[in-house]
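S.K.: Build the 3D model from these lines:
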Amino acid sequence: MTVRETSETDAPGVSTAPPTSECGGAARVLHGAAPSLVWLAVRLVGLLVLQWLSAVNGERLRGRLVLWDGQWLLNIAGNGYDRVSPSLVDAFGRRTPETPLAFFPGYPLLVGLTRFVTGTGLVTAGLLVSLVAGLVLAHGLTRLGSLVPGGSRRAGLLLTALVAAAPMGVVWSMTYSEGLFCACAVWALVALLRRDWVLAGWCTALAGVVRPTAAALLAAVGLAALVAVLRRRDAWRPWAAALLAPIGLLGYLWFVASRTGSPLGWFALQRRGWNSKFDGGAATLRFTADVLATGRSVLEVGTVVVLAGSILLLLLCVRRGMPWPLWLYAAGVIIMDLGANGLMNSKARLLLPAFTLLVPVAVTLSRRRPTHALALVAAVTLASAWFGGYALTAWHYAI
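M.R.: Here you go, the predicted model:
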């Protein structure tokens, strides 16, 4: 695993060192805030387009940001697992006392805490958590882009913009848990590249109580720790990462098992409530063939394009020599997404945690003329804004 602790240049003759005291305090603040500003600018475009599409379709912006899974997560945050509103049901219109346990507790717990501390309403607290999580993710992405081989701060900022403008990037601004999960995941990977094993273990553990996608992160961190142990590197620290990393994911699965009376209780809930199970990709292949044959909707065609693009980007990551824990993590996310049955319309959203797929693209763009890179980012931002807005307004099913 190749590790870059620092990056000297964005491009020949362009320094990436923080501004000196001669530049003044304002320049230093701007330098430090750059990841946040990039993230906020891209997401603002997305929200403006969503506002326009909401108005055209007779919807309210605020209501669009708390749809579907967001309702479940906010209800759990406000009422706990045992008092979720009976109006919330699974994909088949059914509900049992165990159904809410299908949703991991990390995001609802943080929303509930934010509501208590700030005194705001539940929706405002949820949107605030998503906003802050996005900013933490942005700074992690910028750091990640400077650590990879050939990377730089410019590459990191471009990576931040590209991830903010992912095809289903609208979810970053919703009361969904992807932003919080990815914030934990990116800092786990940053810590991994810096061989800060304890931090990597804790971030992975936190990710494990937010989303089941933590299994992919756990595989990457666990295997990297095993390699370090076999090579006798960093003394006891890789062992600490290996012990800490699974605490969150395994802990919640054990909790659901104790509540349902089955060691595979969480998986059973997913299968019964959302027809979600691992079938090796058979359902995804059928969906892809059907969509390509009929072209039923913009969203479904777009989803197939995103799925195909993720595989091509993974191959590019391997070919470009990206550190193997990063592409292994992305591969795990892809396998979990494409290999599972369930709601096909959610496939593009479920690929959001595979943000490391965009690292080679960001590094390549960082070596191009700034005007060319900015033009591409602007085009991607607008396309993402429209696609996400369409998914929440003109498309009438869950994403």
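S.K.: alpha carbons only for contacts and neighbour counts from here, please
M.R.: Will do.
S.K.: mind checking how far the residue nearest to residue 398 when sequence neighbours are not counted is from residue 213?
M.R.: Distance criterion CA to CA, 6 or more residues apart in numbering; nearest residue to residue 398, sequence neighbours excluded, is residue 68 at 6.2 Å. In this view, residue 68 and residue 213 are 19 Å apart by CA to CA, to the nearest Å.
S.K.: Excluding chain neighbours, what is closest to residue 281?
M.R.: Nearest to residue 281 is residue 339, by CA to CA, 6+ apart, at 3.8 Å.
S.K.: Kindly report the same for residue 244.
M.R.: Closest to residue 244 by CA to CA, 6+ apart is residue 201, at 4.9 Å.
S.K.: Confirm for me that the one you found is in contact with residue 239.
M.R.: No: in this structure, residue 201 is not within contact of residue 239 by CA atoms under 8 Å, at 9.4 Å.
S.K.: of those two, who's got more company?
M.R.: Neighbour count, other CA atoms under 10 Å: between residue 201 and residue 239, residue 201 has more, with 30 against 18.
S.K.: Same question for the more buried one, what's its three-state structure.
M.R.: At residue 201 the chain is in helix, as set by DSSP: H, G, I helix; E, B strand; the rest coil.
S.K.: tally of neighbours for residue 286?
M.R.: Residues lying near residue 286 (other CA under 10 Å) number 10.
S.K.: Make sure it is indeed in a helix.
M.R.: Yes: according to three-state DSSP, residue 286 belongs to a helix.
S.K.: Which strand or helix spans residue 146?
M.R.: According to DSSP states H and E, residue 146 maps onto helix 122-147.
S.K.: And that helix, what's buried?
M.R.: Residues of helix 122-147 classed as buried by neighbour count (16 or more other CA atoms under 10 Å): 122-131, 133-147.
S.K.: Number of residues surrounding the residue nearest to residue 281?
M.R.: Neighbour tally, residue 339, other CA under 10 Å: 18.
S.K.: mind checking the SS state of the residue nearest the centre of the chain?
M.R.: Residue closest to the average C-alpha location in the chain (CA atoms, centre = their mean): residue 353, at 3.3 Å. Under the three-state scheme (three-state DSSP), residue 353 adopts coil.
S.K.: Need the nearest residue in space to it, chain neighbours excluded.
M.R.: In space, and not counting its chain neighbours, residue 353 is closest to residue 182: 5.7 Å by CA to CA, 6+ apart.
S.K.: what's around the one you found, how many residues?
M.R.: 28.
S.K.: Against which helices or strands is the helix or strand that contains it packed?
M.R.: Residue 182 belongs to helix 178-193 when assigned by DSSP H and E. Secondary structure elements in contact with helix 178-193, counted by 3 or more CA pairs under 8 Å, 6 or more residues apart in numbering; DSSP states H and E, are helix 122-147, helix 197-207, helix 214-230.
S.K.: In terms of secondary structure, what does the first one contact?
M.R.: Helix 122-147 sits against helix 24-56, helix 69-79, helix 106-118, helix 153-164, helix 178-193, helix 359-366, with contacts defined as 3+ CA pairs under 8 Å, 6+ apart.
S.K.: now the other sequence, so there's something to compare against:
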Amino acid sequence: MTDLATLRATARTGALRRAAPALCGYAAVRALGLLVLALWSAARGKSAYTLLTARWDSLWYARVAGGGYGYEVRLPSGDVHADLAFFPLLPWLERLGAAVGPLSYADAGFAVSLLASLAAAWGIFAVADHVYDRRAGICAVLLWAVLPVGIVQSMAYSESLFTALAAWALYCVLTGRWVGAGALALLAGLTRPVGLAVAAAVWTAAVLSLLRERRAAAPLTPAPAPGPGRRVLGMLLAPLGAAGYVLWVGHRTGGGPLGYLDVQAGWRNGFDGGYAFARFVGEKFTAFPSALAGAGLIVGVALVVWLYVTGVRQGQPPALLVYSGIVTALALCASSYFGSKPRLLLPAFPLLLPLALALARLRASRAALLTGGIALASAVYGAFWLNGSGPP
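M.R.: Alright, predicted model coming up:
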């Protein structure tokens, strides 16, 4: 037992050492983003920390952490904004953080996001390193860090927490750790509605794995694969988080299994296949210079689609394709909060893998210069974005 524990500790240390360049690069990019945000906010007489922890969705999470569910706002339009729209894992962690230390719920949410963002960066590295190589893993992490909406990774929002759980669940899938994958998918399902994408990835990989083994039926293998029991257990665990919360909301509201959809409808949020978003983009072309914004949105959507198709052509594992496909579809085809779509795409990190491979082929000096320039531009955009009037 002692030898086994020593081997495991050594393996963890080796994995951390292998990921260290990616994590240090990620921390540097995020530090730059926070510094630029602090300077920009100070120049405008605002608090950067307030923008990160006590505005928009952060307030809803902290309110759930402090008083549980049951708060709602009725707008003059008749819409009802209920806190049941927000999944519970982040508020639970905020409550835990406030209970064990001298932190407010907002402080705890910020701490969770900082730690979760590092865990997410490590998970993204682990996935890309496993599928491709170490250099691609480092580049994937840096690209995720320098996204224009990367500042959200440091906010008291649930994106970093969800991405960390999703990335490590996918890594567990890729390495055959089925129970771990199911447990992490369960937690991801308690974090955001799009947790079903993680569960779908677990199910897809498990089913394909079972089918491959059945077709092969090879009597001699170098190391016998584990039986189907762990895979089935992982599959059973994966959807429990999202399904459990949705069913609980339906029971609490009296709306039945679809009660959560009624809660989302109160926020004027739903899934319409992208019709409302397409109409929103089309309306941009009725005047100038808003037409430039419309053209930019079209280019952005085309880039997302191109990255997904490129991932398919490059042979990304099915679990990654299913996960990023569902996250992308739910983000682009939601019927409201058009300005938040880039943020909703943040967890779809497999979309960045084709770019990571291209960046990894460059000379180290060129890659560093390019990444540094994008990081600075992202930091400036993030500061401008958060100091605006609307929510990210």
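S.K.: picking that back up, right, and the helices and strands packed on helix 122-147 of the first structure - which one's nearest residue 396 of the first structure?
M.R.: When these are compared by CA to CA, helix 24-56 sits nearest residue 396 of the first structure, at 12.4 Å.
S.K.: just to revisit the earlier point, the residue nearest to residue 281 of the first structure pairs with which position in the second structure?
M.R.: Alignment note (TM-score structural alignment): residue 339 of the first structure maps to residue 333 of the second structure.
S.K.: now for the residue nearest to residue 244 of the first structure: what does it line up with in the second structure?
M.R.: By TM-score structural alignment, residue 201 of the first structure lines up with residue 182.
S.K.: about what we covered before: may I see the helices and strands packed on helix 178-193 of the first structure arranged in CSV, with distance to residue 387 of the first structure as well?
M.R.: Output for those, formatted as CSV (distance: least, CA to CA, whole Å):
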stretch, distance to residue 387 of the first structure
helix 122-147, 19
helix 197-207, 27
helix 214-230, 27
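S.K.: For residue 178 of the first structure, find the nearest of those.
M.R.: Closest among these, using CA to CA: helix 122-147, at 8.6 Å.
S.K.: what lines up against residue 322 of the second structure once you look at the first structure?
M.R.: Aligned by TM-score structural alignment, residue 322 of the second structure pairs with residue 328 of the first structure.
S.K.: and that match, what is it in contact with?
M.R.: 216, 219, 220 (CA atoms under 8 Å, 6 or more residues apart in numbering).
S.K.: ok, and the most crowded of those residues?
M.R.: Counting neighbours by other CA under 10 Å, residue 220 leads the contacts of residue 328 of the first structure with 25 neighbours.
S.K.: hang on, the earlier thing: give the contact list for the residue nearest to residue 281 of the first structure.
M.R.: By CA under 8 Å, 6+ apart, residue 339 of the first structure lies in contact with 278, 279, 280, 281, 282, 284.
S.K.: ok, 10 Å please
M.R.: Residues in contact with residue 339 of the first structure (CA atoms under 10 Å, 6 or more residues apart in numbering) are 277, 278, 279, 280, 281, 282, 283, 284, 285, 333.
S.K.: just checking, which of those belong to helices?
M.R.: Of those, the ones assigned to helices by DSSP state H are 282, 283, 284, 285, 333.
S.K.: Adding distance to residue 52 of the first structure and neighbour count, write those out as TSV.
M.R.: Compiled in TSV, those are given as follows (distance: CA to CA, whole Å; neighbours: other CA atoms under 10 Å):
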residue	distance to residue 52 of the first structure	neighbour count
282	38	14
283	35	18
284	32	22
285	35	14
333	33	23
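S.K.: Out of those, flag the one nearest to residue 231 of the first structure.
M.R.: Closest to residue 231 of the first structure out of these is residue 333 (27.0 Å), distances taken as CA to CA.
S.K.: Would you confirm that that closest one contacts residue 353?
M.R.: Yes: between residue 333 of the first structure and residue 353 there is a contact at 7.0 Å, judged by CA atoms under 10 Å.
S.K.: who touches both of these two?
M.R.: Here residue 333 of the first structure and residue 353 have 213, 214, 216, 217 as joint contacts, going by CA under 10 Å, 6+ apart.
S.K.: Now do the helices in the stretch 201-350 of the second structure.
M.R.: 228-237, 240-253, 259-266, 275-283, 290-313, 318-332, 341-344 (DSSP state H, counting those that start in this stretch).
S.K.: Can you lay out these as a markdown table showing distance to residue 79 of the second structure?
M.R.: As requested, these are exported to a markdown table (distance: least, CA to CA, whole Å):
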| stretch | distance to residue 79 of the second structure |
| --- | --- |
| helix 228-237 | 35 |
| helix 240-253 | 16 |
| helix 259-266 | 5 |
| helix 275-283 | 18 |
| helix 290-313 | 28 |
| helix 318-332 | 22 |
| helix 341-344 | 21 |
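S.K.: for the ones you listed, which one ends up most surrounded?
M.R.: helix 318-332 (a mean of 22; mean count of other CA atoms under 10 Å).
S.K.: From residue 62 of the first structure, how far off is the alignment partner in the first structure of residue 351 of the second structure?
M.R.: Aligned counterpart of residue 351 of the second structure in the first structure: residue 357 (TM-score structural alignment). Going from residue 357 of the first structure to residue 62 of the first structure by CA to CA gives 31 Å.
S.K.: Who has more neighbours out of those two?
M.R.: Neighbours were counted for residue 357 of the first structure and for residue 62 using other CA under 10 Å; residue 357 has more, 29 against 14.
S.K.: Am I right that that one sits in a helix?
M.R.: Yes: applying three-state DSSP, one finds residue 357 of the first structure inside a helix.
S.K.: How about the contacts made by it?
M.R.: 159, 163, 309-318, 322, 326-327, 329-331, 351.
S.K.: hmm, 7 Å instead?
M.R.: By CA atoms under 7 Å, 6 or more residues apart in numbering, the contact list for residue 357 of the first structure reads 313, 314, 317, 330.
S.K.: Next, format those as JSON lines and append distance to residue 261 of the first structure.
M.R.: Shown next, in JSON lines, are the contacts of residue 357 of the first structure (distance: CA to CA, whole Å):
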{"residue": "313", "distance to residue 261 of the first structure": "41"}
{"residue": "314", "distance to residue 261 of the first structure": "39"}
{"residue": "317", "distance to residue 261 of the first structure": "42"}
{"residue": "330", "distance to residue 261 of the first structure": "33"}
